[in-house]
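Undergrad: have a look at this fold, sequence not included:
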């Protein structure tokens, strides 16, 4: 299992190369912003269509992470679906797939700004979830320590072995962790955006996803 280990508020965590977060002591896996059903929503609204396999690809990676970690608790940290209609429009095979992943596990859907939580797909539905010393919520709030959130879909560009690489990334400082989007075909906000620069402390790290998670100082300024 490839990952980068770090400590937040005393909790020992692992940022996985897939964009998931694993908390070994709690046997807990957290993913954020899966945006399942994005292809269906874009087609429904007459927008430019995406290849039709994004939900399958996202669920395949989630299944692989669950098999690799053996996690007994799963937190889906908001915007699990691209909107409420996308959740209802899932294929029956996809709904059954989610049910199989849930079997024998505690499964928590955190409310996002795109979806209120898929109330007919099993699991618990919460606005936020405290698991001391951490709190899991969709959008970061000022003044908190030990916070794990998503929403922003952070991306980072760094020079690696002589070429620029752009990848989804975790952003980490002494107060919080902002998760990358886990879903296939989700966009992203560059780390130099004011919203992220204002949120994260000056010492913040970016942990790039990929085969080998790569930590580096969070890029700021005009270019990332």
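TA: Done, it's in. Because the structure is predicted, anything quoted here is derived from the model rather than measured.

Undergrad: please make it C-alpha for all contacts and neighbour counts, starting now.
TA: OK.

Undergrad: which residues outside the longest helix seen in the chain are in contact with it?
TA: If you go by DSSP state H, the chain has its longest helix at helix 54-69. With Cα atoms under 8 Å, 6 or more residues apart in numbering as the test, helix 54-69 has contacts from 1, 18, 20, 22, 27, 29, 34, 36-39, 94, 97-98, 101, 182-185.

Undergrad: also this one, for the comparison:
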């Protein structure tokens, strides 16, 4: 799968090149910030017009990850829809694809700042979720330990190119945005610098998951 395996709070996890996190021992796939329906939301609010294929592209990538990993449990770490109306306006093809992916799986929607309430789409809805000593939530909390979150859409520069990335230190994992139409916050942003400890890694997504220092040494 060209993923990056690491130990976090005593558990073996894998950062996948797609931006998903896989916990093999639990058969669990975790993704964050799908932002389904973003092109519809932009058009509805008078923003820029984008090709309306982002949701299907995102769900297709998720389908591939589920096929490769065989995961029977899925956690979506918030901002799964670009807003509540985008969830309601999801097209029939997108809705049917999502229903197919959810069928036969335990599916948890963790609430984010873009999707503050439950949607009529199945699965269970949580403000946060604890599994053993790991807590899954949308946005990192500064004093938490063993935390897996999203929200910030981290990205790192490599050879002049910006790539979405995971951030990893001893206390937390921050996932990249999984959605097709999503921006990002560079790793040197003050918000991320304050959260991540010394020696934190950025695990870049792409054709393979590539670890590098979050804070590269300056020559």
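TA: Done, it's in. None of the values given here were measured: they were computed from a predicted structure.

Undergrad: got a TM-score for the pair?
TA: Here the superposed chains carry a TM-score of 0.97, computed using TM-score structural alignment, normalised by the length of structure 2; 218 aligned residues with a Cα RMSD of 1.3 Å.

Undergrad: returning to what we had before: among the contacts of helix 54-69 of structure 1, which lie within helices?
TA: Per DSSP H, the contacts of helix 54-69 of structure 1 map to helices at 38-39, 94, 97-98, 101.

Undergrad: from the residues you listed, pick the one nearest residue 219 of structure 1.
TA: residue 38 (28.9 Å; Cα to Cα).

Undergrad: just checking, what's the longest strand in structure 1?
TA: Ranked by residue count, the top strand of structure 1 under DSSP state E comes out as strand 163-172.

Undergrad: where in structure 2 does the next helix or strand after that one align, residue-wise?
TA: Per DSSP states H and E, the first helix or strand lying C-terminal to strand 163-172 of structure 1 is strand 176-178. For strand 176-178 of structure 1, the aligned range in structure 2 is residues 172-174, judged by TM-score structural alignment.

Undergrad: and the matching stretch against structure 1, how far off on average?
TA: Stretch 172-174 of structure 2: mean distance to aligned residues in structure 1 after superposition is 0.3 Å, counting by mean Cα distance after the TM-score superposition for structure 1.

Undergrad: quick check, central residue of structure 2?
TA: Taking Cα atoms, centre = their mean as the criterion, residue 32 is the residue nearest the geometric centre of structure 2, at 2.2 Å.

Undergrad: just tell me what that one corresponds to in structure 1.
TA: Aligned partner of residue 32 of structure 2 by TM-score structural alignment: residue 32.

Undergrad: contacts only, for that match.
TA: 20, 76-80, 138, 149-151, 179-183.

Undergrad: so which of the residues you listed are in strands?
TA: Reading strands off the contacts of residue 32 of structure 1 with DSSP E, I get 76, 149.

Undergrad: narrow the contacts of residue 32 of structure 1 to those that are buried.
TA: 20, 76-80, 138, 149-151, 179-183 (16 or more other Cα atoms under 10 Å).

Undergrad: looking at the residues you listed, which is nearest residue 205 of structure 1?
TA: residue 179 (12.2 Å).

Undergrad: just checking, that closest one touches residue 147?
TA: No. Assessed by Cα atoms under 8 Å, residue 179 of structure 1 is found out of contact with residue 147, at 10.6 Å.

Undergrad: nearest residue to residue 70 of structure 2 other than its sequence neighbours?
TA: Excluding the flanking residues, the one nearest residue 70 of structure 2 by Cα to Cα, 6 or more residues apart in numbering is residue 27, at 7.1 Å.

Undergrad: got the contact list for residue 169 of structure 2?
TA: 196-201.

Undergrad: what's the average distance of the longest helix of structure 1 to structure 2?
TA: Averaged out, helix 54-69 of structure 1 is 0.3 Å away (mean Cα distance after the TM-score superposition for structure 1).

Undergrad: mind listing what's buried along that helix?
TA: Per 16+ other Cα under 10 Å, helix 54-69 of structure 1 contains these buried residues: 54-56, 58-59, 61-62, 65-66.

Undergrad: likewise for stretch 133-146 of structure 1?
TA: In stretch 133-146 of structure 1, counting by 16+ other Cα under 10 Å, buried: 134-140, 145-146.

Undergrad: now those residues as CSV including distance to residue 108 of structure 1?
TA: Below are the buried residues of stretch 133-146 of structure 1 laid out as CSV (distance: Cα to Cα, whole Å):
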residue, distance to residue 108 of structure 1
134, 15
135, 13
136, 10
137, 11
138, 12
139, 16
140, 18
145, 21
146, 19
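
Undergrad: ok, these vs residue 86 of structure 1, which is closest?
TA: residue 138 (18.8 Å).

Undergrad: contacting residues for the closest one?
TA: 32, 77-79, 110-112, 128, 149-151.

Undergrad: which element is whatever residue of structure 2 lines up with residue 196 of structure 1 on?
TA: Applying TM-score structural alignment, one finds that residue 196 of structure 1 aligns to residue 192 in structure 2. Here residue 192 of structure 2, judged by DSSP H and E, is contained in helix 190-195.

Undergrad: contacts for that helix next, please.
TA: 140, 142, 187.

Undergrad: and whatever helix or strand comes next after it, which stretch of structure 1?
TA: Remark: after helix 190-195 of structure 2, the chain's next helix or strand is strand 201-204, criterion DSSP H and E. With TM-score structural alignment applied, strand 201-204 of structure 2 matches the range 205-208 in structure 1.

Undergrad: mean deviation of the matching stretch from structure 2?
TA: Stretch 205-208 of structure 1 sits 0.2 Å off on average (mean Cα distance after the TM-score superposition for structure 1).

Undergrad: how far is that stretch from where the chain is centred?
TA: Mean-position distance between stretch 205-208 of structure 1 and its chain equals 14 Å (Cα atoms, centre = their mean, to the nearest Å).

Undergrad: before we move on, what about stretch 123-136 of structure 2?
TA: That offset, for stretch 123-136 of structure 2, works out to 14 Å (Cα atoms, centre = their mean).
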